Each structure stands twice: as structure tokens, then as C-alpha cells.
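# just coords:
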């Protein structure tokens, strides 16, 4: 914002500066003129003094010519004292008279000369000056500082013969001092006159220039402040001040008209500004709405792209985990803690399923190994039991053949009976162990059946999650299609959204393909799981049958042990009768044969159990081949 200049005073005033400038110019001119006049006065005084001194030197040289020629120094000295003017004694420093050969005859200094210290100053130029003076017939002058040297030839006018040289040294400093004193007095008088002149100039300048200019300045200040009603002074004057006042009056009138036009222009501009602001506000609102819509669509597209990309990565992880599971590796774990959607829940279900399957397959493999080992042990026990039973049959037959000779072979019967008792005890012990193994096999088979059934249920849950993923992929495809349509509507600005929508659409297709492949893999797992459930059911039935057979064997062994005990008790009463012994031996033979048949059935069941265990191991090896090999 432009500010109005303040009222000027002192040296800032134009009138004062003009008065000071005029005064300085006049004073400078006066001082220059005074200095030039003083210099001229001094030079004039010096010239007059030099002229007079040169003239006096001619007179002295003419008067002492005869005395110098006769070399009468006393008369020469007396001539100097007599004919030198008294006023010159204060300014006459030295007078020397030389003969024709250059020898000095007289060296005179007046008593009134005060600056005698100057006489002791060295003058290296003086010999050359004397030689030059002796060769010249004219007067020679030399000025050095305040010293004025005049060399005048002494000539005998009668015979026109040079007889010597007169050398006079004047001190002209006193002449300069007198001239300077006179100039100082003149300068004081001139300064007083200059002060009076400056005062008159200032008064005239103030009345004729400063006051009118101040009035015009105040008027200009009012005009600058926008006061167009002020009166312009000094319009009646015919000088430059009057011209300025008239020009200011024209400026005031024009400013007043300009104010009116400005007010009209401002009113029009205000109206146009309001209309423009309204239009700009409407346009800005439209642009903001459009930008907000585009930003929302952009953010939505970015979110969809990010979600689709995240979905693709997560589905790829699911695919890798399912591939590993289809290859028999259930150690894969899938989890996205930062996500909370159906895919995350499906991943958690799969992780738990794989964990349960891994534990179940491990337990099934261990059970299969244990069943295989137990079947081998059971087969060995059945063969051992069959062998013992065969021995018992043969011994019973031998007992029957020798029953008639019982009295003779009581000792042998006792030994055979003891051996048979031991064998029966071994059979009873092995039968008990076989019963325990069968019970454990039943329990493990039931646990394996439960785990495999859980695997089937989890596979069904995976199928449901895959349906959810297919639904998400279809919705993503629809969203990509809608984004493509919106981008086509947006024209050039929507090309970037069209590309993004196309990528989202492709990701949705890849997701659908991946879920379809997962569905096939899960169906394969369900088929294998059904086979495993069937095999385990068969194993359970066979193990139940083995358990029943073992119970029969245990019961028979118990009866045989009881019978053997009876034999042992009755051997001491052999003498009571061969009929009872024959009857007992016949019973032992029958029961022993029944034990042989049961052993054959146990051996057959053990073989079937071994085959089922091998089938179970083969089935489990499809899921965890490496671990089963290590376990084997």
C-alpha cells in the first residue's frame, strides 16, 4: 500500500536545499575569485619586489665597478652599506661580490636580517649557478622557496669591461606573509558580506519558492489521500509555480472523474465477480463431485485389485498345500492372521484337517506295523500250539496203548503228564498274550476308522469352502465386468481403470480354475478315504473274529489245564482202575484234537490279519511313503 509522503523540513526541504546550493555556489565562486585575486596579488607583489631588487642590483653593480676592479674590499663593503635601502635590510639575506676570476671579495649580511639560520643551509647548486653567471653578460634570477637569487655582472662602463659578479640573496617570505595577512582581512570582509547575501537569498527563496512549494506539496498530499475537494493554491501566478498549480487543478478534476468512473467500474466488477464466483463455485462443486467419484472408484478398484491379488496368492498357497496333501505330505500349515474371511476359515480348517490326518496316518501306520508284528507272533504261537497239541495227541494215544500196562509205566505217565502240564501252561500264557494283542488291534482299528471318518468329514468341509471360493470368484468377475463398463463410460480417463478391471477379471478366472482343480483333488482324497474306511472296517471285523477265536482257545486251554491237573491228581490213584484212565485219556485226546483244529483256525486268521495289515500299510504309504519307509 502506497503511503503519503510526510511534510519535509530541514535539509529534506527542496527550498532549503536550493537556497543552500545557491549559497554554496556563490560562496565557492567568491572564494575562488578571492583566492585567485590573492594569488595574483602575491605574485604581483613578488614581481614588483623582484623587479625593484633587480634594478637595485644594476645600480649597485655600476657604482662598485671601479672598486671591484681595484679589489678595494673596504670601499666595496662601504658602498653596500651606504647605497642599500634601509627597508631592504630585513629582507636582504646575503650580498656577495666576486672578481673576474670568481674569487669572493665581500660577503655581507645586514644586521637587521633575522633568519640567520638559513645562511648555514647547504647550497649544492650554487657553484654551477656562479659558473653560469660568470659566463653570462645578462642578469640571472633564481627562486628557491622563499629565497630570491639575483646574479648581476659588474661592468666598468668607461671601458665596457666586466670586472666581477654581484650575487644578492633576498628572503621574499615576509612579502608573502604580508600578502597573506591582507588576503585574510579581505576574506573576513567577504565572509560577512556572503552571510548577508545568503540571508537575503534565503528570505527571498522562502517567500517566492519554499512557501508556495509547501502549499502545493500539502495539496498534492490531499490529492494522494483521495481528497479531490481540496482547493489548488497559486493558480493566478504566471511562473512555474502557477503552471504546476494549474496542472494540479486539471489533475484534481481528472481524478474526480476517474473516481466516479472507478466507482462505476468497481460496481460492474463486483457484479461480474459475484457471477464469476457463482459459476466457479458451481464448476468447482461439479469437479469436486467428479473427482470424489473418480477417487472412490479408483480406491475401490485398488482395493479390488489388492484383494484379488491377495486372493490369488492365498489360493496359490492353498493349491500348494493341497498338492502336497495329494502327494501324501500333510505337514503343510496355512494361516493368515491378518485376514478374517471364508478363505481364512477354510485355511484354518485345512490346517486342522491336515494336522489330524497327519496324526491319524501316523497312528494308522504304527497300528499296521503293530498288527503285522502281532499277526506274525500269533501265527508263530498257533503253530507252536498246534505242535504241542499234536505231541499231546500222540502222547494220549501212547497212554491209551499203554493203559493196560499202567502199573508198569506209571512213572512214564507221570513224566508225560508233567510235560503236558508245562506245555498247556505255555499255551495258556501265549493265548493270553494273543488275546491282549487282539484287544489292542480292535482298539487301534476303531481309532483308525474314527480318524479316517474325520478325514472324510473334513474333505466334505473343504468342498463347501471351495463352493464359497467359486462364489467369490464369480462376484469378483461381475465386479470386474462392472468396472470395465464404467471405464468405457469414462472414456479416455477410464483407460487405466479398464486395464485394472481386465486384470481383476483374469485373476477371477485363475481363481475359478484353481478352485476347480482343488475340488478334483479333494474328490480324489475322499475316494481314497472311502477305500481306507472300507479296509479298516474289514480289519476291525477280522480282529473281532481273532479275538473271539482267542477266547475259545483260552477257554479250551483252561479246560485242558484243569484236565491235566485232574490227570495229575488221578495218577496217584492209577491203581483204582484202567477204565477211568482210559476215559480221561480219551477226553484229553478229543480236546487236544479240538485244540489242533482251533490252532489251525488261528493260523488262518493270523494269515488273513497279516494280509490286511500289509494292505493297510500299502494304503498308508500312499499318503506318507517316506515316513513309512523310515518306520519300516
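Happy to help now that I have it. Everything quoted here is computed from the prediction, not taken from an experiment. Numbers count the residues shown, from 1 in each chain.
# contacts, neighbours, all on C-alpha from now
Will do.
# so what touches stretch 490-510?
298, 301, 304-305, 308-309, 312, 473-474, 476-477, 480-481, 483-484, 486-488 (CA atoms under 8 Å, 6 or more residues apart in numbering).
# hmm, I was thinking of stretch 588-601
By CA under 8 Å, 6+ apart, stretch 588-601 touches 382-383, 385-386, 389-390, 392-393, 396-397, 549, 553, 556-557, 560, 563.
# remind me, longest helix of this protein?
helix 240-326 (DSSP state H).
# quick one: that one to chain centroid distance?
31 Å (CA atoms, centre = their mean, to the nearest Å).
# give the next helix or strand downstream of it.
helix 342-401 (DSSP states H and E).
# still on that earlier bit, which of the contacts of stretch 490-510 count as buried?
Buried members of the contacts of stretch 490-510, counted by 16 or more other CA atoms under 10 Å: 298, 301, 304-305, 308-309, 312, 473-474, 476-477, 480-481, 483-484, 486-487.
# for this protein, just list every one of the helices.
According to DSSP H, the helices that the chain contains are 14-63, 65-69, 73-83, 126-135, 173-205, 211-224, 240-326, 342-401, 410-490, 495-571, 578-621, 625-631.
# the ones you listed: which one's closest to residue 162?
Closest of the helices of the chain to residue 162 is helix 65-69, at 8.4 Å (criterion: CA to CA).
# and here is the other one:
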């Protein structure tokens, strides 16, 4: 009774062993792929962590630059204010110099008239003879005073000219400072715009990093499930092998 079914049992056992071998091969391949995927996920996690640190450093650097730029802008405002105040003083000094120039011209004109009067007085004193000697002394003193006044007037004019040249040079220097301050302000505006863009990039990198981490976590969970399935396939393969062995033992009885 046992002779006829034995070949069928042996064939079934062989098929089961083949199935078990295939299952083990599949389980090994899945475990290998899962291990490789796990390594990739680990590397991705490391990369995501480094990217997060980079985004944080980028945001910190942007904040520090923004603070420094704000301090520089405040300094430039102070420079511009002080320059404006100094320029106003220079303008006042220029007006004062013009006033001195005007007074010097007036004094020079008076001195010139004094010389003319002194000359006329000496002429009249010479005509008067002995009677006009007193007038001649007075006329001489008036001429000397007029001459001294003219010399002082020229000295004032020279000094006024020096002051005016200094005022002009100072005004030019202040205008150059104002131009430099304006250029610096424009540059700071460009830097602030770049900082805002940098901060936006840092925020976007941080957001993408969080998304990547979430996706990596999901991938790790999926890989864990695959590994568990591979282990279950391995267990099933061993069970199939045991069944095949039992069939072969039954076939040999």
C-alpha cells in the first residue's frame, strides 16, 4: 500500500525543498537590500543633521551680520549728523569771512580818504606858512595813521583769503564725506537685502531638513518592516524544509 504513493511524496518533498531554497534566497536578498538601505538611511540622517547644523549656523551668521550692519548704519547716521553740524559751522564761518572782507574794504576806503585829506591838509598848511605848521603836524599824523590802517587792511585781507581757502577746502572735504556716507548707506542697504535673502534660504533649508528627516524616519520604519518580513520568510523556509524532511522520512518508511 505504501509503494505507490512514495514517488509522489518524494516529488512533493523535493518541490518543498526547492521552494524553501527559493524562500531562503529571497530572504537573504531582502536582508542584504534592507541592510544596504539601512546604511543609506543612516548616511541620510547624518547628512540631514549636518544640513540642520549648517542652516542654524547660516541663520546665526546672518543675525550677527545684521547686528553689525545695524551698528554700522547707526555710526553712519552719527557721522552724517556731525558732518551736517560741522558743515553748518563752516558756512557760518564763510559768511563771517565775507563780513570781514566787507569791513576790510570799508576800512580801506576810509583809510584812502584819510590819506587824501591828510595830503590836502599838508598842502593847505604849506600855503598858510608859519600859521599852518600845526596843521602840517596833524596832517602828517593823519597820513601815518591812514598808512597803518591800509597795511592792517591788507593784512586782514590776506588772513581773510586764507580763511576763505580753508573754508572752501573744508566744505569740499565735508561734501566728500557726505558722498562717502551716502555710498556706504546704499551698500548697507544692499547688504541688508542680501541678509534677508540669506535668512530666507536658511529657513527654507531648515524646513526641507525637517521634511527630509520625516521622510527618512518613514523609510527607516519601512525598512524595519521589510527586515521583519525577511525574517518571517526565513522562518517559513525553515518550516518548509522541516516539512520536506518529514515527507522524505515518510516516503522512506
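Ah, there it is. Since this is a predicted model, take the numbers as computed values, not measurements.
# show me what the longest helix of the first structure is packed up against.
helix 211-224, helix 410-490, helix 495-571 (3 or more CA pairs under 8 Å, 6 or more residues apart in numbering; DSSP states H and E).
# do you know which of these lies nearest residue 38 of the first structure?
helix 211-224 (40.1 Å).
# mind checking how far the closest one is from the chain centre?
On CA atoms, centre = their mean, the centre of helix 211-224 of the first structure falls 62 Å from the chain's centre.
# same thing with stretch 155-172 of the first structure?
105 Å.
# so that stretch matches what in the second structure?
When the second structure is aligned by TM-score structural alignment, stretch 155-172 of the first structure has no counterpart there.
# buried stuff in that stretch?
155-156, 162-172.
# output the residues you listed as JSON lines; include the columns distance to residue 421 of the first structure.
Listed next are those as JSON lines, based on distance: CA to CA, whole Å:
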{"residue": "155", "distance to residue 421 of the first structure": "199"}
{"residue": "156", "distance to residue 421 of the first structure": "202"}
{"residue": "162", "distance to residue 421 of the first structure": "198"}
{"residue": "163", "distance to residue 421 of the first structure": "198"}
{"residue": "164", "distance to residue 421 of the first structure": "194"}
{"residue": "165", "distance to residue 421 of the first structure": "191"}
{"residue": "166", "distance to residue 421 of the first structure": "191"}
{"residue": "167", "distance to residue 421 of the first structure": "187"}
{"residue": "168", "distance to residue 421 of the first structure": "187"}
{"residue": "169", "distance to residue 421 of the first structure": "183"}
{"residue": "170", "distance to residue 421 of the first structure": "183"}
{"residue": "171", "distance to residue 421 of the first structure": "180"}
{"residue": "172", "distance to residue 421 of the first structure": "180"}
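# any idea which of the residues you listed is closest to residue 28 of the first structure?
Out of these, the member with the shortest distance to residue 28 of the first structure (by CA to CA) is residue 172, at 29.6 Å.
# Provide the aligned range in the second structure for the longest helix of the first structure.
The aligned range for helix 240-326 of the first structure is empty, by TM-score structural alignment.
# same check, this time on stretch 599-617 of the first structure
The aligned range for stretch 599-617 of the first structure is empty, by TM-score structural alignment.
# with stretch 503-520 of the first structure instead?
Using TM-score structural alignment, stretch 503-520 of the first structure pairs with 141-158 in the second structure.
# follow-up on the earlier one: right, and the pair among the buried residues of stretch 155-172 of the first structure with maximum separation?
Most distant of these, by CA to CA, are 156 and 172, 30.0 Å apart.
# hang on, the earlier thing: distance to residue 92 of the first structure added to the helices of the first structure, as JSON lines?
Below are those laid out as JSON lines (distance: least, CA to CA, whole Å):
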{"stretch": "helix 14-63", "distance to residue 92 of the first structure": "10"}
{"stretch": "helix 65-69", "distance to residue 92 of the first structure": "21"}
{"stretch": "helix 73-83", "distance to residue 92 of the first structure": "11"}
{"stretch": "helix 126-135", "distance to residue 92 of the first structure": "18"}
{"stretch": "helix 173-205", "distance to residue 92 of the first structure": "11"}
{"stretch": "helix 211-224", "distance to residue 92 of the first structure": "63"}
{"stretch": "helix 240-326", "distance to residue 92 of the first structure": "65"}
{"stretch": "helix 342-401", "distance to residue 92 of the first structure": "134"}
{"stretch": "helix 410-490", "distance to residue 92 of the first structure": "120"}
{"stretch": "helix 495-571", "distance to residue 92 of the first structure": "117"}
{"stretch": "helix 578-621", "distance to residue 92 of the first structure": "152"}
{"stretch": "helix 625-631", "distance to residue 92 of the first structure": "145"}
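# and those: which comes nearest residue 141 of the first structure?
helix 14-63 (8.6 Å).
# starting at the chain centroid, how far to the closest one?
With CA atoms, centre = their mean, you get 83 Å for helix 14-63 of the first structure.
# all set, thanks.
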